[in-house]
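Chemist: this one's sequence-less:
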C-alpha cells in the first residue's frame, strides 16, 4: 500500500545501490560526485550494514609477510603485486578523502608474530621486499630486534614489522561515509530487504506492513558482498564468518602498540580505547562451520581466542572479555574481488576477502567507471 506522496517522491532513482556498507556508500558517493544532478538511494536490510562493515577489527592492512607468501601459492607475482597495490592505494585514498583525524587512523605499523610454524617465512622476506619495491620504494618488512619487550608467550620466536600498515576506528569511518551521503542528498533506506531484482525494478519487503514495494532505477549497483549469492547463484562466492572479542579494561598498561597478526593472518589483535584488547579470527579452525550467513558465535573459536590470549598475547595477565560479535565476509577460489557488469545497467562489487576497509573505496571507484 503506497501513498500518493511516496509514489511521487520516493520510488524512482537514477541509481539504486543495494547494501549500505563501505562499498555501497563509497559507490553512491563517488557516483553523486561525478553526476551531481542524479537521484541516488541506498537500500539496506538492517539497521546497520548487515555484513562486516561495522563489525570488522579496524585494521588498515594490505597483507602480512606470511599472507603474501600464501597468496603466491595460488597467484602469480604480477597478480599478488596488483592485489597489494589495490589495497594500499585504497587505504591511501580514504585517508586523503576523509583525513586521518576523521577516520581515527593511527600510523603505528602492522606486526606479525612468527612461531615455529612460520619461521621459514623469514628466509623469504628479502624476496617479498624485492617484489614490493616498485610500489613502496623501500623495504616493507623488517625483523624486530627486541621481541622480549612485547611480553608475548615463549612460542613467539620473532616479530616482523610492516611500516606501512595502521589501524582506524571502524565506527568513525562509517560515520564519515554516512555524513558524506547526507551532505550529498543520497537517500538511505534501512529495513529494506531486497527480494527480487527484475531488470530496472527492485522488489523490497516493507518491514511493518510486509507489503512488497517496487523501486525503479535506471542503474543498479549490488554491494552486498557474501549475500550477493542470493541474487546471482552462479557467482564464485561463499560466506566466511569472523568472530571479534573485546576485553574489559586491563589491569596493566598494554606494552605494545600497533595492529598484530598471528597464524598467517587468521588471528588479529590490537589495543582499543580504554586499555582494552580486541582480538578476532580463528576461522581456519572450522572453515566449514564458519561458511555461513548466520551471526552466532562459534564456541570452538571463542575458546581458542581466549586460550591464545592467555598463552600468547598476555601470558602473565588475567584477561576477561565483555563483548563479542560476528561479521560475515565473502571469499572465493581467488582473492581477486568481483567487480563487473551483470547486465547493461547493473553492476556488482563483492567478494572483498576480508579487505573491505582497504579496497572498499577503490571498489566504489571501479563500479562507478563501469556504470
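Modeler: Sure thing, it's come through. Model, not experiment: these values are computed from the prediction. Numbering: from 1, shown residues only.
Chemist: can we go C-alpha only for contacts and neighbour counts from here?
Modeler: Fine.
Chemist: would you mind finding the longest helix in the chain?
Modeler: Determined from DSSP state H, the single longest helix within the chain is helix 77-98.
Chemist: buried sites along it?
Modeler: Within helix 77-98, the residues that count as buried by 16 or more other CA atoms under 10 Å are 77, 80-81, 83-91, 93-95.
Chemist: what of stretch 340-357?
Modeler: 340, 345-357.
Chemist: now, those residues that are in strands?
Modeler: 340, 346-350 (DSSP state E).
Chemist: with those in mind, which one is nearest to residue 129?
Modeler: In terms of CA to CA, no member of those lies closer to residue 129 than residue 350, at 29.3 Å.
Chemist: residue 306 versus the closest residue to that closest one other than its chain neighbours, what's the distance?
Modeler: Nearest non-adjacent residue to residue 350, counting by CA to CA, 6 or more residues apart in numbering: residue 225, 4.2 Å away. Applying CA to CA, to the nearest Å, the value for residue 225 to residue 306 is 29 Å.
Chemist: also residue 84?
Modeler: 31 Å.
Chemist: and if you look at residue 59?
Modeler: For residue 59, the distance to residue 306 - CA to CA - is 20 Å.
Chemist: of those two, which one has the most company?
Modeler: The neighbour count for residue 59 versus residue 306, taken as other CA atoms under 10 Å, is higher for residue 59 (26 against 17).
Chemist: what segments of this structure are helices?
Modeler: Going by DSSP H, the chain shows helices at 4-9, 22-34, 65-72, 77-98, 100-103, 125-136, 170-184, 299-308, 356-370.
Chemist: the third one packs against which elements?
Modeler: Read it as helix 65-72. helix 77-98, helix 125-136 (3 or more CA pairs under 8 Å, 6 or more residues apart in numbering; DSSP states H and E).
Chemist: thought residue 189 was touching residue 41?
Modeler: Yes. With contacts counted by CA atoms under 8 Å, residue 189 reaches residue 41, the gap being 7.3 Å.
Chemist: so these two - more neighbours on which side?
Modeler: residue 41 (27 against 18).
Chemist: distance of the more buried one from residue 282?
Modeler: Residue 41 sits 36 Å away from residue 282, going by CA to CA.
Chemist: same question for residue 80.
Modeler: 23 Å.
Chemist: neighbours around residue 16, how many?
Modeler: By other CA under 10 Å, 29 other residues sit near residue 16.
Chemist: so what's it up against?
Modeler: 40-43, 217, 219-221 (CA atoms under 8 Å, 6 or more residues apart in numbering).
Chemist: just put the residues you listed in a markdown table and tack on distance to residue 313.
Modeler: Formatted as a markdown table, the contacts of residue 16 follow (distance: CA to CA, whole Å):
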| residue | distance to residue 313 |
| --- | --- |
| 40 | 46 |
| 41 | 44 |
| 42 | 41 |
| 43 | 41 |
| 217 | 51 |
| 219 | 48 |
| 220 | 45 |
| 221 | 42 |
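Chemist: this is the other structure I want to compare:
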C-alpha cells in the first residue's frame, strides 16, 4: 500500500498493542488493555469487512453445555476440568452482560433444552441416569440444579416425550452484541482497521514486525485472536470447523421459544424475530467441514431442512429465507489455547464453539499475558 504521511502517522505509527482479529476475543482484549493502559495506542486488524469468523455468524446461544455434552466431556476430562470449563462459560456470559447490558445484547433467559430422537434410547437413558451426578458436580457454578426433565411443550415430532433442560441458559442477538462491542471499543479510542489480513510477523526483541496483505509496520506487542484461522499464522493445534446455518422467513404465531440441541449438540436451533434459526450438521462430513472456506453444502442444507420438516415444524408451513456459515476453532481438548509465544507475542485461540460464553474472559486473560 502506498501510504501517505497522514495515513502512516495516524494509523500505523507508534503502536503499543496490535490485536489480530476483531471478534469477541479481540475486542474484549482491546477493552481490557485500555483499562490497564489508558494512554496506549491500540490497533485491531480484521481481515473481513465485519468481524469475520464465528463472532457475527454464530447462533447466539448463551450456553454452558447440554447434559450429553457434559457427559461426553467427562470421558476425556477430569471432573475438576469439566467444572472449570462450565465455570469459565458461566463467568464469560456474566462478564458480557455486565459489560454491555442485557438490552444491548438482546439477552433473554428462555432456557436451553436437549431433545432426544425416539431412536436415541440409550443416550436418553444414560443422560437420565447421570442427571443427579451432573447436577451435583455443577452445584458450585449454578448454586442450584442446572438440569431438569421437562415435557415436550413445543410439540416437536419424533422425539422422546421429555426434554432435559438447562434452566440457566439463554440467548442473545449476535448482531446487536458485536455492534455494541465495536462501538464501545471505538468510544475508548481503539482503532479498528478492516479488510487487512496479517500474513506473518516477526518478534525482533524491542518490537514486532507485522506484515499484512498490503503493508508492513511495527508494534510493541502483538496479540493474536483469530480462533478458527489460527493455523494460518501459528503452529498451535487449532483445526477450523465450519458451522452451517439457515433461517426461515417469519412464521406467524410461532410459539417455540428457547435454545435447543439435538444429537449431542451437532444440531441446534432457536427462535429469533418469529423465525427459526437452525445450524449444525458438520458430523455428516467432518473432513469437508474442516475448512476455512465460507459457504454451504447441499448435504448439510438438505439435512437441516429435513429436520425442520420432520421434527421442529412438522405441522407448520415455512420457507427458508437464506443460509450462511461461520468458522470455529476446535481441537482434541476443550480448553482454549491461551499462551505467550515469545517476548512480545501471545495468542488466545481454539474456543471450541463456545466463543459467546468464553470469548470475553479469554480476551481479558489474553490482555494480561504480556505483563
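Modeler: Nice, I can see it. A quick note: this is a predicted structure, and the numbers were derived from the prediction, not measured.
Chemist: distance to residue 212 of structure 1 added to the helices of structure 1, as a markdown table?
Modeler: Formatted as a markdown table, the helices of structure 1 follow (distance: least, CA to CA, whole Å):
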| stretch | distance to residue 212 of structure 1 |
| --- | --- |
| helix 4-9 | 13 |
| helix 22-34 | 22 |
| helix 65-72 | 44 |
| helix 77-98 | 37 |
| helix 100-103 | 37 |
| helix 125-136 | 49 |
| helix 170-184 | 26 |
| helix 299-308 | 38 |
| helix 356-370 | 28 |
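Chemist: right, and those - which one's nearest residue 328 of structure 1?
Modeler: helix 356-370 (11.3 Å).
Chemist: tell me what angle that closest one forms with helix 22-34.
Modeler: 40 degrees (axes from the mean of the first three to the mean of the last three CA atoms, to 10 degrees).
Chemist: now the equivalent of residue 40 of structure 1 over in structure 2: closest residue in space, sequence neighbours ignored.
Modeler: Residue pairing (TM-score structural alignment): residue 40 of structure 1 is matched to residue 42 of structure 2. Distance criterion CA to CA, 6+ apart; nearest residue to residue 42 of structure 2, sequence neighbours excluded, is residue 17 at 4.9 Å.
Chemist: could you do residue 248 of structure 2 as well?
Modeler: residue 320 (4.2 Å).
Chemist: can you give me the strands in the stretch 151-300 of structure 2?
Modeler: For the stretch 151-300 of structure 2, applying DSSP state E, counting those that start in this stretch gives strands covering 162-166, 170-171, 191-193, 198-203, 208-212, 216-224, 239-248, 259-262, 267-272, 275-280.
Chemist: now for the longest one, which elements pack on it?
Modeler: Right, strand 239-248 of structure 2. strand 275-280, helix 286-289, helix 298-307, strand 320-330.
Chemist: let's see that with 7 Å instead.
Modeler: strand 275-280, strand 320-330 (3 or more CA pairs under 7 Å, 6 or more residues apart in numbering; DSSP states H and E).
Chemist: check the fifth one too.
Modeler: Under the contact criterion of 3+ CA pairs under 7 Å, 6+ apart, strand 208-212 of structure 2 touches strand 198-203, strand 216-224.
Chemist: next up, the contacts around residue 42 of structure 2.
Modeler: Residue 42 of structure 2 makes contacts with 15-18, 30, 190-191, as judged by CA atoms under 7 Å, 6 or more residues apart in numbering.
Chemist: how far away is the residue nearest to residue 337 of structure 2 when sequence neighbours are not counted from residue 242 of structure 2?
Modeler: Among residues not flanking residue 337 of structure 2 along the chain, residue 349 sits closest, at 5.3 Å (CA to CA, 6+ apart). Residue 349 of structure 2 is 16 Å from residue 242 of structure 2, where distance means CA to CA.
Chemist: got it, and residue 337 of structure 2?
Modeler: Applying CA to CA, the value for residue 337 of structure 2 to residue 242 of structure 2 is 19 Å.
Chemist: these two touch, right, residue 202 of structure 2 and residue 211?
Modeler: No. With contact defined as CA atoms under 7 Å, residue 202 of structure 2 does not reach residue 211; the gap is 8.6 Å.
Chemist: if we can go back for a sec, so which of the contacts of residue 42 of structure 2 is the closest to residue 140 of structure 2?
Modeler: residue 30 (30.4 Å).
Chemist: the equivalent of the closest one over in structure 1: what's it in contact with?
Modeler: Counting by TM-score structural alignment, residue 30 of structure 2 lines up with residue 28 in structure 1. Residue 28 of structure 1 is in contact with 17, 40, counting by CA under 7 Å, 6+ apart.
Chemist: contact partners for residue 257 of structure 2?
Modeler: 110, 270-271.
Chemist: so can I have JSON lines of those residues showing distance to residue 163 of structure 2 and neighbour count?
Modeler: Listed next are the contacts of residue 257 of structure 2 as JSON lines, based on distance: CA to CA, whole Å; neighbours: other CA atoms under 10 Å:
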{"residue": "110", "distance to residue 163 of structure 2": "14", "neighbour count": "15"}
{"residue": "270", "distance to residue 163 of structure 2": "15", "neighbour count": "22"}
{"residue": "271", "distance to residue 163 of structure 2": "17", "neighbour count": "19"}
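Chemist: circling back to that earlier point, pull the most distant pair out of the contacts of residue 16 of structure 1.
Modeler: 43 and 219 (13.5 Å).
Chemist: mind checking which of those two has more residues around it?
Modeler: residue 43 (23 against 20).
Chemist: touching, the more buried one and residue 15? I think so.
Modeler: No. With contact defined as CA under 7 Å, residue 43 of structure 1 and residue 15 do not form a contacting pair (10.9 Å).
Chemist: rewinding a little: could you measure from the equivalent of the residue nearest to residue 42 of structure 2 over in structure 1 over to residue 9 of structure 1?
Modeler: Matched to structure 1 by TM-score structural alignment, residue 17 of structure 2 sits across from residue 15. Per CA to CA, residue 15 of structure 1 is found 14 Å from residue 9 of structure 1.
Chemist: okay then, goodbye and thanks.
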